[in-house]
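J.: Predicted structure and sequence below. I'll ask about it afterward.
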Amino acid sequence: MDYAKISKDTIGHLYAGYRSLHDPPLAAELKALIKLSVSQINGCDYCCNLHRNEALKLEVSKDKIESLPEFTISSLFSDAEKEALKWAESLTNLDGNKKVQRTELSKHFSEREIVDITICISLMHTFNRLAISMRDE
């Protein structure tokens, strides 16, 4: 089902929000890792392939991409990346103390960046669910 064509206006608004995240302040590499991580957790094969390729184009190392599921114990990720990915995991699984997690995020990111990270995660959930439910296998 070509959901982007069928509901062009609504999907257009989602894509506009998605495109707006390509403006600073967030690094493109971090956004690609977040999108890939959320897609992995949600089990969206289409989005995993898309964002893996995006990360590779941004010159994120293959080792880092392959280590994404173990980011908490990998030395390949900065403390800031780890906190952003923990936030993504927590929002995807709807677990953990959000206030404590936001405090940890604020050690590495501005309020604007935290909002943009959260929007990136939320939009990825929407796109994962669209791809999983509407794409032909």
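T.: Nice, I can see it. Here the structure is a predicted model, which means the values were calculated and not measured.
J.: all contacts plus neighbour counts: C-alpha atoms, from now on.
T.: Noted.
J.: what separates the longest helix anywhere in the chain from the chain centre, distance-wise?
T.: Assignment by DSSP state H gives helix 111-134 as the longest helix of the chain. Relative to its parent chain, helix 111-134 has a centroid offset of 6 Å by C-alpha atoms, centre = their mean, to the nearest Å.
J.: Also stretch 98-108?
T.: Counting by C-alpha atoms, centre = their mean, stretch 98-108 comes out at 17 Å from the chain centroid.
J.: Going by neighbour count, which residues of it are buried?
T.: 102, 104-105 (16 or more other C-alpha atoms under 10 Å).
J.: Same question for stretch 57-65.
T.: Applying 16+ other C-alpha under 10 Å to stretch 57-65 flags 60, 64-65 as buried.
J.: For the residue most central in space within the chain, give me its contacts.
T.: Nearest to the mean C-alpha position of the chain, counting by C-alpha atoms, centre = their mean, stands Lys35 at 2.4 Å. With contact taken as C-alpha atoms under 8 Å, 6 or more residues apart in numbering, Lys35 is in contact with 51, 120-121, 124.
J.: dropping in the other structure now:
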Amino acid sequence: MTAARIDRPEFAALTPGVSEALIALGKAVNASGLPKDLQELIKIRASQLNGCAFCLQFHLNVARDLQVPAAKLDLLATWREAPVYSERERLALAWTEALTLAPQGGADDALYERALAEFGAATLSFLTAAVAGINAWNRIAMALRFSPPLRPGA
């Protein structure tokens, strides 16, 4: 395992207001009513795509605490082929991938129209903010090599 350059508590201490701003973004998304289990699926998927060990482990822990079915966590990297996801989850995951992999094409008009029809403008805006937030955390955690948070007893 690669040693942390700067770990999460030190980052928070060195950058007053930054962690709090990202946490506030997450609280705003939570207050929107976007289901927490769906938020965790998109955070895990973005973290997989970005290769962020800290965020991947952190959000797997949260998802397990929320009792997200194990099959949804186990098959997330192959969600297109797995029958365990609802159409709403599939659209959220497609939106997450499009935004996370924006340099490879981004969200086309067809995906936007499907997501807008499913979520509505406000919820899609909060979903977009959630994807932006996890991508910000991924880049910070990866650059500074935050140590992945182990579950108690692990």
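T.: Sure, I can see it. Quick caveat, the model's predicted, so the values are computed rather than measured.
J.: quick one: TM-score?
T.: The TM-score (TM-score structural alignment, normalised by the length of the first structure) is 0.93; 137 aligned residues with a C-alpha RMSD of 1.4 Å.
J.: Relative to Lys5 of the first structure, how far out is the residue nearest to the centre of the first structure?
T.: In this view, Lys35 of the first structure and Lys5 of the first structure are 23 Å apart by C-alpha to C-alpha, to the nearest Å.
J.: go on, Glu81 of the first structure?
T.: Applying C-alpha to C-alpha, the value for Glu81 of the first structure to Lys5 of the first structure is 35 Å.
J.: And those two? Which one has more around it.
T.: Legend: neighbour count by other C-alpha atoms under 10 Å for Glu81 of the first structure and Lys5, higher for Glu81 (20 against 11).
J.: So what does the more buried one match up with in the second structure?
T.: Using TM-score structural alignment, the partner of Glu81 of the first structure in the second structure is Glu89.
J.: Onto which residues of the second structure does stretch 59-69 of the first structure map?
T.: The aligned range for stretch 59-69 of the first structure is 67-77, by TM-score structural alignment.
J.: Please enumerate residues in contact with that stretch?
T.: Contacts for stretch 67-77 of the second structure (C-alpha under 8 Å, 6+ apart): 37, 41, 45, 48, 60, 64, 82, 84-85.
J.: Which residue in the second structure aligns with Thr126 of the first structure?
T.: Here Thr126 of the first structure is matched to Ala136 in the second structure, going by TM-score structural alignment.
J.: okay, now the closest residue to Glu104 of the first structure other than its chain neighbours: neighbour count?
T.: Leaving aside its sequence neighbours, Glu104 of the first structure sits nearest to Glu83 (C-alpha to C-alpha, 6 or more residues apart in numbering; 6.9 Å). Glu83 of the first structure is flanked by 22 other residues according to other C-alpha under 10 Å.
J.: Surely Glu83 of the first structure is in contact with Leu105?
T.: Yes. Counting by C-alpha atoms under 8 Å, Leu105 is a contact partner of Glu83 of the first structure at 5.8 Å.
J.: Tabulate the buried residues of stretch 57-65 of the first structure (a markdown table), appending secondary structure and distance to Arg135 of the first structure.
T.: As requested, these are exported to a markdown table (DSSP: H, G, I helix; E, B strand; the rest coil; distance: C-alpha to C-alpha, whole Å):
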| residue | secondary structure | distance to Arg135 of the first structure |
| --- | --- | --- |
| Val60 | coil | 28 |
| Lys64 | helix | 28 |
| Ile65 | helix | 25 |
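J.: No further questions, thank you.
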